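> kindly generate the corresponding structure for this input.
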Amino acid sequence: MTIELSFCKMVFFENYVISTINEGEVVSQEKSNLQTQVLMDHFKDRPFVYITHRINSYSVDPTIYFETSKFSALAGFVVVSKEKPGIKNAIYEKAFLNKPFEIFEDLEDAILWADNLCNMKKKLGY
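This is a model prediction of the structure:
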């Protein structure tokens, strides 16, 4: 299933969502709240991983992660980027999120990590 908001596209899978933010966007708390509502409606209480596929250039207000950390179904967060500025930004953002947070250059590696994390949480009775 795919959902498009004015600033992003989200593609949903069993254990994760892949989000692609549009070029030039600034991800604010308001935009993050919109995404969170869509994620809550889809995943309910099932653990999932949010994968942001950073193929476009955009900005994120890192303080949004304080609220994102409170989302109990969010098992982990992944940034996929091949660009040095994107990786550098992700390292900085990681300090603001109180969830497992990984950075990959390859989307397939991110998906494997997401599936493994969610399957482990399910086995533990999340």
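> alpha carbons only for contacts and neighbour counts from here, please
Will do.
> look at the residue nearest the centre of the chain and give its secondary structure.
Centrality entry for the chain: nearest residue to the mean C-alpha point is residue 50, 2.8 Å, by Cα atoms, centre = their mean. The local conformation at residue 50, judged by DSSP: H, G, I helix; E, B strand; the rest coil, is strand.
> I'd say it and residue 77 touch.
Yes - using Cα atoms under 8 Å, residue 50 is in contact with residue 77, at 4.9 Å.
> is residue 19 within a helix or a strand, and which one?
Here residue 19 sits within strand 16-21, counting by DSSP states H and E.
> one more to line up against the first:
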Amino acid sequence: MIISFDFSFCKVEIHKDYILTVMAEGTTVVPKYNNLLAMAADQYYKNKPFVYISNRVNSYSVDPSIHIEMSKIQNLVGFAVISNDPLQKKQTQLEQSLFAKELRLFDTIKEAIEWKNEIIQKYFQQH
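Below you'll find the predicted structure:
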């Protein structure tokens, strides 16, 4: 079952073991948005690992410090970015330096979901 939310700054889909977001055009993603992610982690993924997948189809900016806060969510085991924009490659490299967990860039949702499956399986093998 997929649960969907439509906020003014993004669309969110809550899946069994991942969150998929599409940010609205022109949005600036700031640390206060992390509170929504933390609430979702508590409500939908209590004591369960999950991955955050950002489908970057629109143009928007990210305050990189948000990744420091995201890293504090215990059961968030990875962050996937989906984009084939060369500028996103550079942005993702910066974000990787601030995110204390695994963060990868993918061209397609399919690739991101395959990686999500691997990283969650790896989490269960380690715990």
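> okay, and the strand holding residue 19 of structure 1 goes to which residues in structure 2?
Strand 16-21 of structure 1 corresponds to residues 18-23 in structure 2, going by TM-score structural alignment.
> now do the contacts for the residue nearest to the centre of structure 1.
16-19, 74, 76-78 (Cα atoms under 8 Å, 6 or more residues apart in numbering).
> just give me the match in structure 2 for it.
Matched by TM-score structural alignment, residue 50 of structure 1 corresponds to residue 52 in structure 2.
> before we move on, back to that, for the strand holding residue 19 of structure 1, what is the distance to the chain centroid?
6 Å (Cα atoms, centre = their mean, to the nearest Å).
> mean deviation of that strand from structure 2?
By mean Cα distance after the TM-score superposition for structure 1, the fitted strand 16-21 of structure 1 averages 0.9 Å away from its aligned residues in structure 2.
> which strands and helices sit next to the helix or strand following that strand?
Going down the chain from strand 16-21 of structure 1, the next helix or strand is strand 26-27, by DSSP H and E. Applying 3 or more Cα pairs under 8 Å, 6 or more residues apart in numbering; DSSP states H and E, one finds that strand 26-27 of structure 1 contacts strand 59-60.
> equivalent range in structure 1 for the longest helix along structure 2?
Scanning structure 2 for the helix with the most residues, using DSSP state H, yields helix 109-126. Mapping helix 109-126 of structure 2 onto structure 1 (TM-score structural alignment) gives residues 107-124.
> in that stretch, what's buried?
Of all the residues in stretch 107-124 of structure 1, those buried under the rule 16 or more other Cα atoms under 10 Å are 107, 110-111, 113-115, 117-119.
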